[in-house]
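Visitor: Sequence unavailable; structure follows:
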């Protein structure tokens, strides 16, 4: 009886909250409301949300649990909110899972907008672009070269390429953040396993349900317990690295991003006094780099491979372009990233993959900091706003034949707008420069060294997993990497 009474009380409180919310909004001109409550149960949610625009237009509201959210489904509405009115839309919603993954200090990705958040962002961006300015590209080249050598050892055998890409991108982040003393078989795999466990648990329905109906956290939930344990383990691993770096710091020198950020925080503490950035902000910056820079880039690389398996003619054209500029061997010359215009088709292919399959198709939700408007509709303060990036990339009023894989659309000057795969405005992904560098270098080297072939003629699915969480995961597939040049001849003689 006590349990039933508690449920009834919670239901009454939820109903009262909804009625109070409707009363407060009664005089506003709100976007149209989509009927129903079970939208999150729809497979391929970004495409479902895009389909609602046929009746409701590019901006509308949905009910998710106890809360209304606004969904933006076009490039125009997303840019109006996130670029032209970025101050109004720069917040993050205060939801349970965000608090769990950033327990001690506000996180960059899910932290709310504030002056301290801006300082945190500046610190991380400086470490990435200034601290690693002369080291980033050589590091990515070296680790990609080693990756291709490992793949050459498996030549002709089916490879689960997404797992290999994920280990590669995690290794790049490890070396950028913790330096060249990283032990591949220990540190990288420890961080890789931790990130994969965290994302899998965070995406689980039991955690997503808590974000929609927060009072359910008072009931037994194995997923919630597991998420707390993973976060505890994550923090223990990061704290160990921070201790090791502090014990070996040399003033005025830095070996990696961690050294850079620790010294910057100390400098700011001495110069500006308390109330500024602390070591915990370095901790969460490192967490963000691993979560945001491992599987997202690996997923994009995997989608690129899948599309090229379906379009061998584009793969052939890419190899011709790369051979002309770099030579036909992985040990040949390299194109500096600043000279990437020498490989226009490769750039166009990357842009098309990012357009069709953005790794985070619904971005991360925003929250309005004050009353605002989009396309003439009022958007109240505190409203959760979801940018449907994939929906915007498939807008027929912007893109010709939007569902078709056509890299050549980006070779026509002025014909195709820039996609929004990394977001835009104040909340644009901080790791975009690194991700674009990785996509360019890895795909150039991979296609220079190998021809991508489906195992036993079985092409991978180009449809994402039906029920995705934060990332647009693809269905598992394998690829055969056939060495080109003399390696290909030797392989053919052995078969």
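Guide: Thanks, I have the structure now. As the structure is a prediction and not an experimental result, all values here were calculated from the model.

Visitor: CA atoms for contacts and neighbours, from now on please.
Guide: Fine.

Visitor: Show me the strands in this structure, by range?
Guide: Taking DSSP state E, the strands of the chain run over residues 59-64, 67-72, 158-159, 366-367, 372-374, 377-379, 384-387, 450-453, 479-483.

Visitor: possible to save those strands as a markdown table with mean neighbour count and distance to residue 212?
Guide: Output for the strands of the chain, formatted as a markdown table (neighbours: other Cα atoms under 10 Å; distance: least, Cα to Cα, whole Å):
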| stretch | mean neighbour count | distance to residue 212 |
| --- | --- | --- |
| strand 59-64 | 20 | 6 |
| strand 67-72 | 21 | 8 |
| strand 158-159 | 17 | 39 |
| strand 366-367 | 25 | 15 |
| strand 372-374 | 18 | 24 |
| strand 377-379 | 19 | 20 |
| strand 384-387 | 23 | 12 |
| strand 450-453 | 22 | 43 |
| strand 479-483 | 25 | 39 |
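
Visitor: Got another one to weigh against that:
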């Protein structure tokens, strides 16, 4: 009995000491919910329920506040001004990535997306430079996008107006844009290996969107014991890696590094060029992971946005009509859509940007980590502090958007009907970790969206009374599965 009392007293003493330690530790941080031992204050917010809990957090504690992940501080940025200043002032100081159990399982600290330090700097710098050489944002990449737009148009033409789910053909088209960049060739819709590749990426994304993902991060030892999602995600990861390694082997055999034609060629040339450089991070493992990251970052987000784009055209047929009127007035029916056309199509360009804003497919960016002691919006930020940016709050900030919760292309038009950029448009984030494929994504969205609307009128299938515009919460905010009819104009 005495031993039990002593143990209980000891536990209570330790919990009290931890509680007081947390209160003392939290003094220099922005305000936030009271943190408790072990659980911190993450219990306060339900990220999966809706956007309201983040809004409530900001209303209660301000646009910069602190949550605690156990004993680790997480600074949450809400609203455009907080995001802009928080991500761009001292940007390099908060450019780290949190190394979690799942992130390490998926990338082992390599590649571009979740790497840190020298690896991240070298891989990202090389990635941006190579994408530019391969035509990102100019005519070189444009031809590949136009090719995929053509195949997508032909897919819908063959359906002859029957109801169809556009998801897979959209994913196929967008993934093939990346394939052309990375591998130097595209895959047909019937290619079984390519279908397996897309299925593997879908499996990895589905795992990241599941409750099981959070359990793996919190209780990795338990995840190892349970069969199921984690093992399926690993199997998918291994399939993607083996697929990429086969492509690398094929590229080596062709021996094109003196005249590189795609990302793998350029990377093989870089490995050869830096083989005697002591601090070089260019090796085959980093190449495989960089390709993996380019696929994950460049196909999932753009394909999801295009799915929202066509869904919005069903919901707002008057806006679809206005886009088509502008396309008809400015371009001939046989004109091949190019990115330069956006300058002659201000309303259509505004609609594409409003699709990006209103779909807001990234609710919260991957957490950034302070790589050194720094300051953020007037607060001292110790090394290791996590920074969580609620991008959605900038895209719907009522101080910067006239009708934030309405789909309104006028947000990107001046009184004369000319296209205007908006500073609160942070769909691709900001600072050192800004999306490296922004130029490519914008080009893909514009060319594919315009190519489809130039040829088809998209309508709701017969018998469908209501269109579901609710989101499926996950690493990207997806629309629920839907069908549409593409009627040739």
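Guide: On my side now, so go ahead. This is a predicted model, so every value here is computed, not measured.

Visitor: Dump the strands of the first structure into JSON lines; add distance to residue 127 of the first structure as well.
Guide: Below are the strands of the first structure laid out as JSON lines (distance: least, Cα to Cα, whole Å):
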{"stretch": "strand 59-64", "distance to residue 127 of the first structure": "37"}
{"stretch": "strand 67-72", "distance to residue 127 of the first structure": "32"}
{"stretch": "strand 158-159", "distance to residue 127 of the first structure": "35"}
{"stretch": "strand 366-367", "distance to residue 127 of the first structure": "25"}
{"stretch": "strand 372-374", "distance to residue 127 of the first structure": "34"}
{"stretch": "strand 377-379", "distance to residue 127 of the first structure": "36"}
{"stretch": "strand 384-387", "distance to residue 127 of the first structure": "28"}
{"stretch": "strand 450-453", "distance to residue 127 of the first structure": "34"}
{"stretch": "strand 479-483", "distance to residue 127 of the first structure": "36"}
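
Visitor: For residue 120 of the first structure, find the nearest of those.
Guide: strand 366-367 (18.1 Å; Cα to Cα).

Visitor: how about the closest one, aligned to which bit of the second structure?
Guide: Using TM-score structural alignment, strand 366-367 of the first structure corresponds to residues 368-369 of the second structure.

Visitor: How far away from the center of its chain is that stretch?
Guide: Stretch 368-369 of the second structure has its C-alpha centroid displaced from the chain centroid by 16 Å (Cα atoms, centre = their mean, to the nearest Å).

Visitor: What lines up with residue 106 of the second structure in the first structure?
Guide: Aligned by TM-score structural alignment, residue 106 of the second structure pairs with residue 101 of the first structure.

Visitor: and the gap between the residue nearest to residue 227 of the first structure when sequence neighbours are not counted and residue 229 of the first structure?
Guide: Using Cα to Cα, 6 or more residues apart in numbering and skipping the chain neighbours, the partner closest in space to residue 227 of the first structure is residue 201 (6.1 Å). For residue 201 of the first structure, the distance to residue 229 of the first structure (Cα to Cα, to the nearest Å) stands at 11 Å.

Visitor: which one of those two has more residues nearby?
Guide: Per other Cα atoms under 10 Å, whichever of residue 201 of the first structure and residue 229 has more neighbours is residue 201, with 19 against 13.

Visitor: Quick check: the gap between the equivalent of that one over in the second structure and residue 339 of the second structure.
Guide: Counting by TM-score structural alignment, residue 201 of the first structure corresponds to residue 207 in the second structure. To residue 339 of the second structure, residue 207 of the second structure is 35 Å away according to Cα to Cα.

Visitor: Residue 171 of the second structure now?
Guide: Taking Cα to Cα, one finds residue 171 of the second structure at 20 Å from residue 339 of the second structure.

Visitor: equivalent range in the first structure for the longest helix along the second structure?
Guide: The longest helix of the second structure (DSSP state H) is helix 284-315. Residues 279-310 of the first structure are matched to helix 284-315 of the second structure when aligned by TM-score structural alignment.

Visitor: distance between the matching stretch and the chain's centre?
Guide: Taking mean C-alpha positions (Cα atoms, centre = their mean), stretch 279-310 of the first structure and its chain are 6 Å apart.

Visitor: what do you get for stretch 316-330 of the second structure?
Guide: Mean-position distance between stretch 316-330 of the second structure and its chain equals 29 Å (Cα atoms, centre = their mean).

Visitor: what's the answer for stretch 426-442 of the second structure, then?
Guide: The chain centre lies 9 Å from the centre of stretch 426-442 of the second structure; the measure is Cα atoms, centre = their mean.

Visitor: Buried residues, that stretch. List them.
Guide: 426-438, 440-442 (16 or more other Cα atoms under 10 Å).

Visitor: so where in the first structure does it end up aligned?
Guide: Aligned using TM-score structural alignment, stretch 426-442 of the second structure spans residues 420-436 in the first structure.

Visitor: Let me see the contact set for the residue sitting nearest the centre point of the second structure.
Guide: By Cα atoms, centre = their mean, the second structure has its centre lying nearest to residue 301, at 5.1 Å. By Cα atoms under 8 Å, 6 or more residues apart in numbering, the contact list for residue 301 of the second structure reads 361, 476.
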